[in-house]
Every structure is written in structure tokens, then in C-alpha cells.
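# Pasting a predicted model and its sequence here:
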Amino acid sequence: MDQLKIKLQEYLSDDRLVLVDDALKFATKAHEGQMRLSGGPYINHPIAAAIHLADLYLDEKTIAATLLHDVVEDCEVPLETIQDRFGDEVAKLVDGVTKLKLLKAPQQDDDENSKSSNDRSENLRKMLVAMAEDIRVVLIKLADRLHNMQTLDALRPERQIEIAQETLDIYAPLAHRLGMGEMEWQLEDLAFRYLEPLQYKRMSRILSSKRKEREDYIQKIASLLEQALSTAGYHFEVTGRPKHLYSIYKKAQAYASIGKEISDIHDLFALRVIVNTISECYAALGIVHGLWRPLPGQFDDYIANPKGNMYQSLHTTVRTADGSPVEIQLRTYEMHQNSEYGVASHPSYKEGVQIKGNQFEERMAWLRQLLEWQREVSSSDEYVESIANDLFADQVFVYTPKNEIRELPKGATSIDFAYRIHTELGHRCIGAKINGRLVALDTQLSNGDTVEILTSKIARGPSLDWLNPHLGYVKTANARQSIRSWFRHQERDTNIDRGKDLLRKELRRLNSDIEDIEIAKWFRYSSENDFYAALGSGVVSVAQIAGRLTAIKATLGSQLDVSLNELGPVTATGVTVLGVGDLLTRTAECCSPLPGDQIVGFVTRTRGVTIHRQDCTNIYNVSEPERIVPVEWGQSRDVFPVRIAIESIDRMGLLHDITGATSTEHVNIAGSSTESLNEGTVIVHLTAQVTGLEQLSRLLSKIESVRGVKSVNRSLRRTP
């Protein structure tokens, strides 16, 4: 309590402290008699969270709301009481935090697991929307989570792991996205301690064993640098800092993947130079490079090209006199505040005034986009999935032709770039140039690329193929939502016709005879037309159909009127024979069934049970129907042969390009042949080995995108 008051007195005047003192008295009274699992009075928790935010110099209303953040939920204090006593703004913050319940961990029961997953998505949605409406709500939540992590040892082990994983998956990335570097690394290290205790101890041991030797060496380098900066007449600070443990662990993992040891990591400690102005940053960089030789490829200018969370600094790695590499970061005092405290360092959260700035506006633009997306999607699961890449993925930085920088998630394409600039630009996109070179629209962007979008003169609209995840055209939520929105606004009859054509094409490609109404029911549509419209507008994707075909196990026992007494074993083919045990099974070569196909078994006289597709002509013509037995797909990692027919324009390099498309799916081609239809057209017959219908659908989509290919279908005829 005294620690909080001392900290607040550093930056709040006496008249502004009145609100905090009143909130502290109210919270202490409300939590009277309540204890934490760690053994101390409950009031210690909101005080500790408030201290974390006082370290960021946040305003008195945020501190008051932090002290009161549990009284509505845990003490049954009406929100109206908070509003009457502390005002609308504090009440709104308390209400926002109260609504952000702990994200529940999945249960074991399937129904409960589904419900819990929905709860998790809904709560994450609430948090992100609350963050977009008032960032202080999430600042309070982050402080609340940080103190909970600091006292996590009081909980049972399984709960520790649940909370630590959630912290690493959600809260630490949020802190990073908001530019709050210190909060981020504290959350990461605390989560790391519980999730990987052995690795945590190992990293601690490695850092401790080298700490004294490395600190002495860094101090020697720092002294040389300080002397040079003093001679140049700069006002500066030079500090040495160790990397935090989780950062070292991630780097060690990356090194291990390329055959390097943790001993090869040279930047366990780094130097940080802080000066007054941007020009002094570059001048100091010149001094650094004058003292030591910079390592090629180890310089990053985040001042000219800030990161997506508005982090700015110059990073360079130099080789010192004894040959050891040292990382040195150079920044201004303002940049340092931003890098440590991010959005919380902005004056509007310190002094209670609305001061605008370019960096702050860019951060707020990203947050406002969260609100726009949540208005466009119908479910929490879709919303969480749609923002996951943009929020948590690594980022790349690219340029417009006017040299304006844009940030996109790693793996983004030119189409994503077009929609990030403007929705209409995305709708009219027909091509792209990267660094002046014409490229395919699914080409992934790299750091430093300059991207130019080629457009049609008429508003032709996007292609529905852009929503197919197997084709890799779009990565970002913004692009997906814009494309879906365009198709949703088309006439219903147009979407029905488009959806019907897409379904026919996909079922023909997979050679499946499932009834349309059955597929509609899988997706919980009561009529075929409603399902067609959803498919035609992009609400349901073609890829989901193949996934459902694989997931739903077709059991035909009731259709064949066979008594089912027990489940037989899952054999090497991944098929369960119902009512019979210990029988060898194999897939029939005549129809080559795949997981997801409707199947039946035929009991042979000498070779066990042969598995056929239900619509196989050999099953229709069987003379002893009593030997047909019901079977269903079990769980198997086996691969199955499937025949594919590809109609294409004949050209040089066709087989090479088709093989390249199959290699991206890691599919083995067991056989191939070609058949000429007429002048300039060929049929390529492939026998591929796939894990099921879902992989087959992805494979067909990849082959269909090869230049010159007219159609791709699953074939029931044997390869010539």
C-alpha cells in the first residue's frame, strides 16, 4: 500500500490522488475477509496490479479502476454504486474488465470441449473488442495477469499450465502488439517457467554461468564507447542488458534446427545507447562503426522502418578487438519509453488529455480495425480465427510505389497488400509487380519489397478462388472479410447458381455421390438453396466440404440390414469391420476407396475383407450379397492410392509443373501416363498416394492451378 502511494506521488498531484485514495479505501472495505490462495489478503492483488500500472505512470482513473476491478464480480458491488461514487469513466473501465472473464480451459467431454472452445473464442472476442474501445481496459487486464503469473505457484499444477499457456498464447503477444516490451518479456519468462521447467532452469544456468565474465566484457566495451561519445559531446546513456530467458530459448531452438549449439549464440548480452535526437542516433552509429567493424547483414534500421508495434531503434552487430560479436542498439529517450511501455507511454494515458501523434494514431487504427472486423463476422470462432494471423503472426514490412511502408503478417501476398491499401483496390486487382517484376498473385511478400498493384478498368470483383486456403492467395483477415463481404452482397440467385456449380465441380473432382441435402445438413443448413448461397458467397468454402467428407465416417450397417454385435479391430488399412473380428482388410484396386468415401466390405475366400466404395460397379454386380459386410473408417496414418485424370493443353514442362504441384503436398506419385485426345490436348493419368479426401482436395486444387490445365478429377478407371 505504501509502495503504491510513494510511486503515485512521483507524478500525480495531491488533488488527483484523492480519487485513488477513495478507490483504495472502498476496495479494501469490499474485499475485507477475502484471502488469496497464496495466503495473503485479497486486497494485495489489486494493489499489486495498480503498482504495475503506476510504474507506467498511468492516470488516476486507470489506477482507481485497477483497484476496483474485482469488486463488482467478487464482492457483488453494483456497478451503479461505482458509477455514483467514482464517475462514469471509472465505472466504464471496471465494467470492461469485469466482462473479461478468464478464458476456460477445454474439458475432456466432447460436448463440453466444444462449448468451452466457444466460450474461449467469445471471451477472446470480448477482450479484443474492449481493447479497441478503450485500450486501458486491456492495460488493466495485462497488469492483472502479470500479478497472477507472479503468484501462480499457489495453484495446482494443471491449472498453472493452463494459465501459463494462455499467457504465452494471448497476453504476451498482445503486450508485444501494443509495444509493451517490458510487460511482454515478463509474461513470457513467467509462462516459460511453468510450461518448460527443465528448459527454464537450463537457460537460467547457462546465463548465470556466463554472466560475470560477459558483464565484465560488456562493461569494457561500454567504457570505450562512452569515452568516444563523450569526446563527441553527446548527452547519452549506455547500458548493458541480458537477453531474457524465453528469448534465449527460442533462439536456441532456431539454432538447433540448423545444426548450431547454444554456445554459438553471441548476443546473450547487448549494449543499448540512448541519445536525445534521431540525428544523434545515426551519428552515434557512425562512432560505433568507427570503433569496431560491423558484421555484414547484421544491421536493421527500425527508425526509418518502424515495426508494426511502432518499435524504433537502430540495431547493429560489430566484431570487437578480440573477434567477439556484440549487439548494440541505438535509440532516443522517447523511443526507449515507447519500446518499454508502448501504448501505455502515450500522454493521453498519463495526463488524461487527448494528445495525438502519428505513431499513436497508427496503433489506434489497428485497434479500430478489430472493431470493424467483429461487425462483419457472424461467430466468435470466425472472428478469433480471422484476427489470429494479424495479431499474433510475425510481420513483414513492404513499400508502396510512393515509398510508404505497410505492415503485413508473414506469408501475406499482393492481394493482401491491395486490400490493406483500400478495399476497392483489392476488388479491382488483376496482377502485381514486386520490385518492378511481374509476379503471380499468390507470391508471398518479403521484407523490403516494393509492391505495385495492377488493376482492371472496370469493377470486376474478386475471384472466389482467393478464399481457397489450399491455393494460398490471401493470408490476412482484412482481405478474407472484404472478399466474403463482396460475395455476400451479390444477388442471392447468383450466389445459389455459383454455389451449385462449385459443389458439382468439387464432388465430380472427388468422384463422390453424396446427396446435396446431406452435405447441407452437415453444415446445419435446412435447405439446399441456403447452402448453395452460403457456398457461393464464400461463407462456406469448398475446402470445408472435403474436410467434412473425411471427418464423417460412413457406416452402412443399417442400410445392409446386418446385425451389429461388436466392433472389429482397426486393421492396417485403417478400416473397422463391424460384427467380425481378426480379419485382414485391403482396399480394392477397382475403385480405390479413400477415408471419407462411403464404403462396404466384401468377404473373400482367401484374402480377408476387400474394401470397396459403396457405388463400385463390382459391388452392384456381386452374385453373393450375403458376403457384403458393413465397415467404417478408423483412425490411420496410412496412405491410399488414388487415380487422378488431368486434362490439359499439351506443352513443354507440363509434367514437371504438375509434379511440382504435388510435391508441395508431399504426395508420392506411384505411376503416371499420358493419353492424347486431339491436337494440342492430353490427358495425364496419375496414381497418387494420399491420406484421404481432404488431402486429395488440396492436391486437385494445386494441380488445377498449373498453367494450361483445363480440368482435374478423381478417376475410377485404372491408369493405362
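Looks like it arrived, so ask away.
# contacts and neighbour counts: CA atoms only from here.
Will do.
# If you count contacts, what does the longest helix seen in the chain end up packed against?
In the chain, with assignment by DSSP state H, the single longest helix is helix 197-231. In this structure, helix 197-231 packs against helix 181-195, strand 237-242, helix 245-257, strand 269-275, helix 278-291, with contacts taken as 3 or more CA pairs under 8 Å, 6 or more residues apart in numbering; DSSP states H and E.
# try 10 Å
Using 3 or more CA pairs under 10 Å, 6 or more residues apart in numbering; DSSP states H and E, the elements in contact with helix 197-231 are helix 181-195, strand 237-242, helix 245-257, strand 269-275, helix 278-291, strand 325-332.
# Which elements pack onto the helix or strand just after the fifth one?
Past helix 278-291, further along toward the C-terminus, the next helix or strand under DSSP states H and E is strand 293-301. Helices and strands in packing contact with strand 293-301 are listed as helix 278-291, strand 314-319, strand 325-332; criterion 3+ CA pairs under 10 Å, 6+ apart.
# Any chance of these in a markdown table with mean neighbour count and distance to Asp216 as columns?
Rendered in a markdown table, the data for these read as follows (neighbours: other CA atoms under 10 Å; distance: least, CA to CA, whole Å):
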| stretch | mean neighbour count | distance to Asp216 |
| --- | --- | --- |
| helix 278-291 | 16 | 19 |
| strand 314-319 | 20 | 17 |
| strand 325-332 | 22 | 13 |
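# quick one: which of the ones you listed is nearest Pro469?
Nearest to Pro469, of all the helices and strands packed on strand 293-301, is strand 314-319, at 36.2 Å by CA to CA.
# How about residues contacting that closest one?
Strand 314-319 has contacts (CA atoms under 10 Å, 6 or more residues apart in numbering) with 266-267, 270-273, 281-282, 285, 288-289, 291-306, 324-332.
# same deal with stretch 21-38?
By CA under 10 Å, 6+ apart, the surrounding residues in contact with stretch 21-38 are 1, 5, 17-18, 20, 40-47, 60-61, 63-72, 74-77, 82, 85-86, 90, 151-155.
# Now do the contacts for Ile262.
Residues near Ile262 by CA under 10 Å, 6+ apart: 203, 206, 248-249, 251-256.
# For those, work out which two are farthest apart.
Ile206 and Ala254 (16.9 Å).
# Tell me who's in contact with Leu103.
Leu103 sits next to 116-117, 119-124, 162-163, 166 when contact means CA under 10 Å, 6+ apart.
# distance of Asp497 from Ala534?
In this view, Asp497 and Ala534 are 11 Å apart by CA to CA, to the nearest Å.
# quick one: which of these two has more around it?
Using other CA atoms under 10 Å, the more surrounded residue of Asp497 and Ala534 is Ala534, with 23 against 15.
# Just the element for the more buried one, please.
helix 528-537.
# try Gly33
Per DSSP H and E, there is no helix or strand for Gly33.
# swap in Arg406?
Going by DSSP H and E, Arg406 is part of strand 405-409.
# Tell me the helix or strand right after that strand.
Once the chain leaves strand 405-409, the next helix or strand it forms, by DSSP H and E, is helix 414-421.
# Off-centre distance for the following helix or strand past that next one?
Using DSSP H and E, the helix or strand that follows helix 414-421 towards the C-terminus is helix 423-427. Offset of helix 423-427 from its chain centre (CA atoms, centre = their mean, to the nearest Å): 24 Å.
# before we go on, here's another structure to hold up against the first:
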Amino acid sequence: MNQIDIEKVKQINDVERAIAHLRSFITSPAVERAFALSSTAHEGQLRKSGEAYVVHPVLVAALVAELTGDEAMVVAGLLHDVVEDTQTGIEAIKEDYGNDVAHLVEGLTKIDMIRDSELIPSHSDQKLVVSALTFRKMLLASIEDVRVLVVKLCDRLHNMLTLDALPEAKQHRIAEETLVVYAPIAHRLGISFLKNLLEDLSFKYLFKEDQAAIQKYLQDNYRSIQGRLNEFCTKLSQIMLSEGLCSDDFEILSRVKHDYSIYLKMQRKGIGIDEILDLLAVRILVQKPIDCYRVLGMVHLHFQPLNARFKDYIAIPKENGYQTIHTTVFDESAIFEIQIRTNDMHATAELGVAAHWKYKSGGNNAISLDWLHNLQYQNESVEAFYELIKNDLYSEDISVFSPKGKAFTLPRGAVALDFAYAVHTAVGDGAEGCLVNKEKASLLSELHNGDIVKIVTSGSQKKITRCSWIDTVKTSRAKSNMRANCNHRIRTVDAQSGINILSLIFKLTPEKISEILQDEGLDDQCYRIPREFDFLKEVIHRIEDGLRETSRFGTFWSRKRFRLKSFVYASIEVLSNQNTSDAVFDYCCHPKSGDEIVGFMIDSKAHIHHKMCKNAATMIEKHEPMVFVRWMQQQFNRYHLIISMPNAQGSLAELLTYIAKMGADINSIELGKEKSEHTQYCEMEFQTLENDLNRLKSKLEKKGKIIQFFRTDDAYRSQG
């Protein structure tokens, strides 16, 4: 396809040239009527640049026309601001232009409820919320019709082309949203040229110095770069002609990677532009798919390939329909990335979903929009929704296979558990293990292109919760389902814990407490008891009043009997009507500050466990006495320690366990700075909420001889 002449569009700033440009791509009565309505609706309105506002919808429509050639989408582009800016309603548009156009305009209007002028400044904590809300509205408004996204992307492209007229702060805000919201969607829709344009335009405003440096390098080295490209293309052409292809059978295109792509490679690898291996790229277009493999053979016979860089997206297309063979080869002192595809594949690679309208038989059937429909199951806040799926939308993909050969597309870095959830939610929930390429592997094993994965499930309907793994999996599908399972389990644990806490307070059996809560209509709110102290007090009062009324000794009861007292031990506060002597961290789970915790009363001590600890789960099910516990909201104190301890097996493990049970988090550790036959030195930094240095020192002295111990935020308190 011919690339859109962006510079030409950018120079058009009057209505006459704008409508002439639109008419060069499409003319129809509906388009003319829509232009007339848009002109009337926006009469007298000016953009910040001073040009008539109607120039914007006309040029958006022209971009849509050049990209798709679809009349309904072009008309929607002309009318996309009319409903919001005038009294014209959706019903009127439906009557004049039909259901199809009205449906598209309605979808665009929903997205436009958040205008660019309402974007929150970049330094605001609410920035993510706004981007996420825009992101969600765009996706959900387009689930029924992806054409809405295509028109909206053209709208954003024209806004980016005219960004110079806006204040610098607003330029930055809009460019930032374009980079994190619009470019990823263009990528997932397969419209690569539009994705690249949006990225480069955003890059220019967000990282001006970096963009200028890349441009300077390319300009300074233009002759050398172009010379290498021309020489290599000539070699390729001669090879293909000598191998029996005619000049009409192929076309060779050459390019330098686009600016933002170069910048990302530099950032990811920590290298300079002159160190990028595949800065130069060549594309070979042929007639038939079989010709792609013929050309690949010719290339590999004459140039040394880098095996690790070979990818066959013809045999295994990307989800967005992209089909191309990628290979990277050496040629004397230069390295070239070569892409081999047919002309139809090229149209799909450049236009993605838009190829369906641009070329009515345009080889677009392979494009999957399942990713768009899968977003419907999300039920998180807009921020969580955004964080969950943005990586799905904009990540380099890998293809892995089931044992029966079914291909699954996953983001790079995905693990076996991501694959399990891609197969089916039930498979992910019940996954116990896996085989990768017929070898036993962990469910957290990173997958690679071409891996064959078999998931081993428990065979039962029970869901296996793995809350600590949520940050390790990559796909939103895995994260969302695992988080839902964990939230359900935590709620169950909290409900059981609430009953156990009340059981200890009132010295009643858990069965009796459950019966009382049901009578009080509180049985479905038990989960709040270990979470909310005020709610716990409210429940205690209600149960107390009920018991007073039903007990013949009720008049002799004292509320003090059930009053909860606060016991503070370093980082933990215990609230109980039982006398408590200490709070200790059990060895099995070592909860860190901020983790969700539960407390068990054992011999007047509160034993603290992570809420997801297996031992804690067993104790909860056995109705062991429990107390309300929570972290103290205090500042951490950082300490530096050098301690001499026995040079014996297990001594370090014993020390670390001891420190963890004190409620401290270790930041760094170094062993063996000085060592003898009988002793060794251990140097570490740790943090704890305990601020009494002498109390800490006396505890640590039980495990070894302290050489040096002080608070790092107050070196004058150094203890030798």
C-alpha cells in the first residue's frame, strides 16, 4: 500500500483544501450531506491554531477514507463531534444516515466524554485514572464494532499532527496518553504504520533531546546508512534473479527503524545507537506464500543467519493477523533484518483490521479480535483494569503449542501458568504442574517461542490459590482469575477468623457464635470482623446486648468484661480482652510489614501468621483461639549490624530465622568478611518498626557477639 502522506495532511489548514483532500479518496451523497451538517454544527468554531474547527473532522474523515475506503466510517469521522457539540441527537443521525453510521457515532461520542482538555497533569496521582478511564471507554465502546477504534485512532492522529498549536504542558499530556493508550491499540489492531506514526509523534514531544540525538545520528550518517542499504538490496536482487525469479516477481523495500523503536532498543539493552545490531531493515514482497520460503532459502544460502532471530509468522500468524518471515543476517560489516511476505500479507501487516475494508478480499480473515471480547470479564477498578491489560495489548508475542499442536499466542515473558489459563480458566485454576517439551517443569517456568506445553491438573473441581504468584504471571487473564480466587479465599479465611475471634472474646463455641450472628443478621458480614476494628466493636455490642436480654444473669454483666485492650509489640498491635504478653512471628510464613495477617492466642502470646499460610489455615479450621491484630502505622528504622557467630552449619539460618521472628526485614547481607576456624562475621542491614536500639541489641546478643550495631539514620548512636 502507499503510505499516507502525513506532511501533506499537516499542511492543510483551510476548509477548501481539506474537503478537496477528502473528495480525492471518496465521494458520495452521504459524505456530502455529512460535510454540510458538520460545517453547520461547527460554524464559527476555531481550533487553538486559529483554523476553522470543521477542518479537523474533514481531515479525520480523509484519513479514514484513505485508510479504509468505508463510507459509513468516513461519515462517522465527519460527525464524530456533532452530537456532543450541538443539539443534533443520535436519533436524528440514524434517520438521516442509517443505523450503521448512528451506531459508530454513538460509540465515538461515548469515548469523547473525556476530552483532551480534561486530562489531568502528568505530576498528578490521578493521571493513571484518567488514562485508564479513556482506555477502558475506548475498548468497551468498540467491543460490538471495532470500526469505532479505527475512526478514533485517525482522530488522535490528526490531533497529534496539530499539537504544535497547544501549550507545552498540554502537548506533553496528550502525547503521553497517545503513547500509553492509542499506540498500543493500533498495535493490537495490526495497523503497524499508524502505531509507528503515533509512537514517533509522541516521542518528539515527550523525549525531545533523545529524539533530536537519534535524528542527528541518522542525518550525520545518512550517506553511509543509505549506501549500505542500497548495496545490500542490489545483492539481494541479483541473487533472486540468478536463482530464477523475474523482476516482476518481487519488490525490495529498505528502511531504517523508526525513531521510537530505536529509542526502545537503546533503553532496553543499555546501548548507544551505533551499537544496535538491526538498525537496518529490508522487506521483500513476493506473489505467493511458497515464494516466501524460496526467497528465505536463497537468503540463507548466501548470507550467514542469526538463528536466534528467526521467526516464521506465516506458519504461525500473530493474533492481529500479521504474517511475515523474519530473519537477521550478516553481510560483511553490517547486520540486516529481513522481512519476507506476500503483497496481501503486506497489506494486512500495514493496515491490520482496516485491510478488511480497504481491500474487500484483502486477506484479513485471519485477524482475531478475541482479545477485545475477552476484556468483558474484567470487573476491577479502572486503574486495575488498565494495569492488567496494557501489557497484553502492547507486548512482543511468542507462540507456544498444546501437545495436539494448537497454537497459543502469549506475551514474551509468559510462564506455564499463563498458558494454562489461556487454554481454559478451569485448567489454570486446577493446574498442579506442567511438562515443557516433554520435560517436567515449574508452572512459573518462562516459556519460549515454539515450546510444547502440557498442563497437569488436580482432576478435582477445587481451585488452587497462589496469591504470591500473581505478580509473576504476565497475562491479564491469569492475573484476573488468580486475584479473584485469592480474594474469595481471603474472604473465606476472614469469615472463619471473625467467628474464632468472637469465640475467644465471649468464651463461646464457634457453633454458638455462628448461630448468634445468624440471628443478628450478621452472618454474611463475618469477613469484616478481622479487617475493621470499629465493625468488630459494633458486633461485640450487639452480641452483648442479645446475651444480656436472654441471660437470667444479664443484669450482673459488665461491659468491661468484653472491652478490648490494646497491646503494642514493635510493629504489631493486638486488640483483645485477654491479657497478652507478647506478639511473635511464627517460623513458617514470615509475614512482612503490610502483608495480610492473622493472630492466634497461644500461652498468652499472639502468634502472627500470613493470612494465606497453610498452617494458619489448618489452625483456623480447627477453631484455635484468635485475636484481632494489625500492623502499626509507624516509620521503619534501619539498622546496620556486624555480628560474630559460630562457624558452624546452620548458624546463619538460625540467625536469619531469629531476626525474621523479631519482625524485621533484611535489606542486605554479606557473610564471611572475616573468618576463622571457630567463628565467622556476618554483616547486614535490616529494617524494623522497633525504635529501641538497646532492646534490639540485647535480643541480638543472644545469637552472637556484636561487633558493631547502629541505626543508619543516626550514625552517632553507634554501639561498639
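Ah, there it is. This structure is a prediction, so every number in the text was calculated from the model and none was measured.
# Out of the contacts of stretch 21-38 of the first structure, which sit inside helices?
Mapping the contacts of stretch 21-38 of the first structure onto helices (DSSP H) picks out 5, 17-18, 20, 44-47, 60-61, 63-67, 71-72, 74, 82, 85-86, 90.
# ok so, going back, now for the helix holding Ala534 of the first structure, which elements pack on it?
Counting by 3+ CA pairs under 10 Å, 6+ apart, helix 528-537 of the first structure packs on helix 477-488, helix 492-510, helix 516-522, helix 542-551.
# circling back to that earlier point, take the helices and strands packed on strand 293-301 of the first structure and lay them out in JSON lines including distance to Asp530 of the first structure.
Converted to JSON lines, those look like this (distance: least, CA to CA, whole Å):
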{"stretch": "helix 278-291", "distance to Asp530 of the first structure": "59"}
{"stretch": "strand 314-319", "distance to Asp530 of the first structure": "55"}
{"stretch": "strand 325-332", "distance to Asp530 of the first structure": "57"}
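# Just tell me which of those ends up closest to Ser648 of the first structure.
That would be strand 314-319 among these, by CA to CA, at 51.6 Å.
# So which bit of the second structure is the closest one matched to?
Aligned by TM-score structural alignment, strand 314-319 of the first structure corresponds to residues 325-330 of the second structure.
# how big's the offset between the matching stretch and the first structure?
Taken over the aligned residues, the distance from stretch 325-330 of the second structure to the first structure averages 1.9 Å (mean CA distance after the TM-score superposition for the first structure).
# chain center to that stretch: distance?
In this view, stretch 325-330 of the second structure has its centroid 30 Å away from the chain centroid, taken as CA atoms, centre = their mean.
# on that earlier part again, may I see the ChimeraX selection of the buried members of the contacts of stretch 21-38 of the first structure?
The ChimeraX selection below is limited to those of these classed as buried (16 or more other CA atoms under 10 Å):
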select :17,20,42,43,44,45,46,47,60,61,63,64,65,66,67,68,69,70,71,72,82,86,90,152
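# Just the element for the aligned residue in the second structure for His346 of the first structure, please.
Following TM-score structural alignment, the counterpart assigned to His346 of the first structure within the second structure is His356. Following DSSP H and E, one finds His356 of the second structure within helix 355-358.
# After that helix, which helix or strand is next? Please name it.
Counting by DSSP H and E, the next helix or strand C-terminal to helix 355-358 of the second structure is helix 370-373.
# Need the contact partners of that following helix.
Taking CA under 10 Å, 6+ apart as the rule, helix 370-373 of the second structure contacts 139-140, 142-144, 146, 188-189, 319-320, 389, 392-393, 477.
# show me the contacts for the alignment partner in the first structure of Glu231 of the second structure.
Aligned counterpart of Glu231 of the second structure in the first structure: Lys220 (TM-score structural alignment). Residues in contact with Lys220 of the first structure (CA under 10 Å, 6+ apart) are Arg214.
# What is the aligned counterpart of Thr443 of the first structure in the second structure?
So Thr443 of the first structure corresponds to Ser445, using TM-score structural alignment.
# And Ser209 of the first structure, by the same measure?
By TM-score structural alignment, Ser209 of the first structure lines up with Asp220.
# To what extent is the match of Thr443 of the first structure buried, counted in neighbours?
For Ser445 of the second structure, the neighbour count with other CA under 10 Å is 16.
# so who does the closest residue to it other than its chain neighbours touch?
Sequence neighbours aside, Val415 is the residue nearest to Ser445 of the second structure in space, at 5.2 Å (criterion: CA to CA, 6 or more residues apart in numbering). Neighbouring residues of Val415 of the second structure by CA under 10 Å, 6+ apart: 442-448, 472-475.
# Considering these, which possesses the most neighbours?
Most neighbours among the contacts of Val415 of the second structure, by other CA under 10 Å: Thr475, with 26 neighbours.
# Translate Leu194 of the second structure into the numbering of the first structure.
Match for Leu194 of the second structure (TM-score structural alignment): Met183.
# Nearest spatial neighbour of its match, chain-adjacent residues omitted?
In this structure, Met183 of the first structure finds its nearest non-sequential neighbour in Ala175, 6.3 Å apart by CA to CA, 6+ apart.
# what about the one you found, how many neighbours?
23.
# Asp300 of the first structure now?
Asp300 of the first structure has 14 neighbours, counted by other CA under 10 Å.
# Surely it is in contact with Leu285?
No - in this structure, Asp300 of the first structure is not within contact of Leu285 by CA atoms under 10 Å, at 11.6 Å.
# intersection of neighbour lists for these two?
Common neighbours of Asp300 of the first structure and Leu285, using CA under 10 Å, 6+ apart, are 314-316, 329.
# Could you dump the residues you listed into CSV and include distance to Gln374 of the first structure?
Below are these laid out as CSV (distance: CA to CA, whole Å):
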residue, distance to Gln374 of the first structure
Leu314, 36
His315, 37
Thr316, 40
Gln329, 38
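# which one of those residues is nearest Ile421 of the first structure?
Once CA to CA is applied, the member of those that ends up nearest Ile421 of the first structure is Leu314, at 27.4 Å.
# What separation do you get for the closest one and Val542 of the first structure?
Leu314 of the first structure is 46 Å from Val542 of the first structure, by CA to CA.
# sorry, back to before: can you list the contacts of Val415 of the second structure in JSON lines and add secondary structure?
Listed next are the contacts of Val415 of the second structure as JSON lines, based on DSSP: H, G, I helix; E, B strand; the rest coil:
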{"residue": "Ser442", "secondary structure": "coil"}
{"residue": "Leu443", "secondary structure": "coil"}
{"residue": "Leu444", "secondary structure": "coil"}
{"residue": "Ser445", "secondary structure": "coil"}
{"residue": "Glu446", "secondary structure": "strand"}
{"residue": "Leu447", "secondary structure": "coil"}
{"residue": "His448", "secondary structure": "coil"}
{"residue": "Thr472", "secondary structure": "coil"}
{"residue": "Val473", "secondary structure": "coil"}
{"residue": "Lys474", "secondary structure": "coil"}
{"residue": "Thr475", "secondary structure": "coil"}
